[in-house]
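Enquirer: Have a look; sequence and predicted model below, questions after that.
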Amino acid sequence: MAERDTRSGPPGTRALWPLLALPGVVWLAVLFVAPLYVVLAILFGGVDPILRQPVPVWNPLAWNFTELGYVWEHIVGDDPFFLPALVRTAVFVGIASALCILIAYPVAYFTARFAGRWKGLLLAALIAPFWISYMMRMLAWVNLLQTDGLVNQLLSGVGLVDVHTAWLNGRASTVVLGLVYGYVPYTILPLYAALDRAPAAMLEAARDLGASRWETFWRVTWPLTRTAVVASLLLTTLPMLGDYFTADLLSGSPSTSMIGNLINNTVLTPGQTGQAGAFVLLILVVSVVPMVIYVRSTRSGEEVAT
């Protein structure tokens, strides 16, 4: 006699699971699917010839691909004036994400493994940036990085650089460090959660079997937290791709503009809203890649666990 699958629960409770999933489905439809369709309707719609305002087209059969073709032509065509901002975005986001991982992993490891009674205080310090708006934190850096700000005063005090160094005058390094500062808390917390859940017995067993500290980390700790690293990269990389405020506030120069700045500028320019929709669609397509990597890593982790 075949054994009944008990994972779905008693027959009377099978309808409970769709009901529990219904709020999440509605939330996703209202806050993601519907806004995305609005963006597509604007992208493939038209422009009012007098007011220069977007005229969305809701019928997919009547969509016009002129704006998408224009943006694509100016990315890969003979006059690719959109391409530098896209390449700059990839470089800035890649460097900033790598720096976030390099900073966040040791902090999360120390907090989870060695903080002891100070763990609560350190966690409060890690969560504290979320209590302050991103804009206020960036404005604080503007004050620090001005030519007469505290950073120049400290550096000139030890004789490293001139006190009049213009950190806010179109420096790529300033934008990258601003991205790191703004998003590194999002990297630390998932890593801390994974490291804190890692069973200490496995680490002790590895040491008892003769593994060094490095071998224990590489063979035990790293595989257990690899999925959390991918999740942390998702939490930082995806917002960075659309970030425009950091470059505007810490640089304000076209030489450091990112794709988020292109979106912001085209939205504010009459008649170019469709181009902004094309850039949003491009970010969405690029974002699918790390999402697929994350899904594959979680599936491989589940296969190893079973």
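Expert: Sure thing, it's come through. Numbers count the residues shown, from 1 in each chain.
Enquirer: only C-alpha atoms for contact and neighbour calcs from this point on.
Expert: OK.
Enquirer: Residue 116: neighbour count?
Expert: 10 (other Cα atoms under 10 Å).
Enquirer: Give me the neighbour count for residue 304.
Expert: Around residue 304 there are 8 residues (other Cα under 10 Å).
Enquirer: what helix or strand is it on?
Expert: helix 273-305 (DSSP states H and E).
Enquirer: Could you name the helices and strands sitting against that helix?
Expert: Judged by 3 or more Cα pairs under 8 Å, 6 or more residues apart in numbering; DSSP states H and E, the packing partners of helix 273-305 are helix 34-43, helix 66-76, helix 222-241, helix 259-268.
Enquirer: How about the longest one, which residues are buried there?
Expert: So that's helix 222-241. Residues of helix 222-241 classed as buried by neighbour count (16 or more other Cα atoms under 10 Å): 224-238, 240-241.
Enquirer: quick one, it and helix 273-305 angle?
Expert: 170 degrees (axes from the mean of the first three to the mean of the last three Cα atoms, to 10 degrees).
Enquirer: Touching helix 222-241 from outside, list them.
Expert: With Cα atoms under 8 Å, 6 or more residues apart in numbering as the test, helix 222-241 has contacts from 89-90, 93-94, 97, 101, 179, 183-184, 186-188, 190-191, 194-195, 198, 259-260, 283, 287, 290-291, 293-294, 297-298, 301.
Enquirer: Please compute how far that helix lies from its chain's middle.
Expert: Its chain's average C-alpha position is 9 Å from that of helix 222-241, according to Cα atoms, centre = their mean, to the nearest Å.
Enquirer: let's bring in a second one:
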Amino acid sequence: MAAPGIFWLAAFFIFPLYVVLCIVFGQIDPLFRTPIPVWNPLQWDPTQFNYVLTHIVGENGVYGPAILRTFIYVFVASCLCLLIAFPVSYYVARLSGKRKGLLLALLIAPFWISYMMRMFAWVNLLQDDGLFNKVLSFGGLLHPDVKWLTGQPAVVVLGLAYGYVPYMILPLYAGLDRLSQPMLEASRDLGAARLSSFWRVTLPLCRPTIVAAVLLTCLPMLGDYFTSDMLSASPKTTMVGNLINDSVQSPGQTGQAGAFVMLVFIAALIPMLYYIRVTSRPDEVST
């Protein structure tokens, strides 16, 4: 019965990952500057991977700031998403009553709109003569000279939070909606106040859901390049996704792009292992 899942994992995860490795440790055509994958691991050449590693830190650390910036942006944006998504999900799942279906449809609505179009909307709002600067001018009384689209880190972080917060709301809603109502009522019957019941019962029960929601949100953020391009287009806000995109489009640097992909994969593997550990704890307790 596990055969379909194993086939799916091998076809759409293990094999593509192996192809990336073959390109990273492969060769480059000297004439056309195209990648030549090397399928035999015994013949792999680590030159391109070592080049990326040696240019992260030290005197030649040109990639280090973008990598560090990516993790900072993703961390801050994920925290903003959690602060926004958890109250919304909690209200829809536990307190909305008959309006749950309508509110859930409204939460899903952003997925019907292209991510590119939503970012274009932010560009129109934040451009020099956009609505945001018009509001700050108080009807022409002031003349704010704020260039929002010229390398502002806060704008990129807010764009990431805006673009990916739906990915956090839906998992949180699903987890909160499945909470054991008798257990929550038992805490209140035993004398726990509403805030104490939430802190000592609801929140611990939601921990695996929160970890899963954060993972589903931050993992695509790590490879995002479109948000920075649209809302900044400045080297001051370059992320790992921009390095990957630029390397893919540059002749002879496809292997370096694969090296960045592998670094992102390794960084993402750590929280995924933590999620596996968190979700396995109830099974350990029950046994």
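Expert: Right, received. Where do you want to start? For clarity, every value in this text was computed on a predicted model and none was experimentally measured.
Enquirer: For ChimeraX, what selects the buried ones among the contacts of helix 222-241 of structure 1?
Expert: Of these, the buried ones go into a single ChimeraX selection, burial set by 16+ other Cα under 10 Å:
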select :89,90,93,94,97,101,179,183,184,186,187,188,190,191,194,195,198,259,260,283,287,290,294,297,298,301
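Enquirer: looking at the alignment, what does residue 246 of structure 1 pair up with in structure 2?
Expert: Structural alignment (TM-score structural alignment) places residue 246 of structure 1 against residue 227 in structure 2.
Enquirer: what does residue 172 of structure 1 give?
Expert: That one, residue 172 of structure 1, aligns with residue 153 by TM-score structural alignment.
Enquirer: Excluding chain neighbours, what is closest to its match?
Expert: Sequence neighbours aside, residue 237 is the residue nearest to residue 153 of structure 2 in space, at 6.1 Å (criterion: Cα to Cα, 6 or more residues apart in numbering).
Enquirer: what residues are up against the counterpart of residue 105 of structure 1 in structure 2?
Expert: In structure 2, the residue matched to residue 105 of structure 1 (TM-score structural alignment) is residue 86. Residue 86 of structure 2 sits next to 169, 172 when contact means Cα under 8 Å, 6+ apart.
Enquirer: Which SSE is immediately downstream of the helix or strand hosting residue 86 of structure 2?
Expert: Applying DSSP H and E as the criterion places residue 86 of structure 2 in helix 64-90. Remark: after helix 64-90 of structure 2, the chain's next helix or strand is helix 100-108, criterion DSSP H and E.
Enquirer: Next, the angle helix 64-90 makes with that following helix.
Expert: Going by the same axes, to 10 degrees, helix 100-108 of structure 2 makes 160 degrees with helix 64-90.
Enquirer: May I ask you to confirm that residue 33 of structure 2 is in contact with residue 251?
Expert: Yes - checked against Cα atoms under 8 Å, the pair residue 33 of structure 2 and residue 251 is within contact range at 5.3 Å.
Enquirer: hang on, the earlier thing: can you tell me which of the helices and strands packed on helix 273-305 of structure 1 is nearest to residue 210 of structure 1?
Expert: Relative to residue 210 of structure 1, the nearest member of those by Cα to Cα is helix 222-241, separated by 17.7 Å.
Enquirer: Quick check: that closest one compared with structure 2, mean distance?
Expert: Between helix 222-241 of structure 1 and the corresponding residues of structure 2, superposition yields a mean separation of 0.5 Å, by mean Cα distance after the TM-score superposition for structure 1.
Enquirer: quick one: the helix or strand that that helix is followed by to structure 2 mean distance?
Expert: Sequence-wise, the next helix or strand downstream of helix 222-241 of structure 1 (DSSP H and E) is helix 245-250. Aligned to structure 2 and superposed, helix 245-250 of structure 1 gives a mean residue distance of 0.5 Å (mean Cα distance after the TM-score superposition for structure 1).
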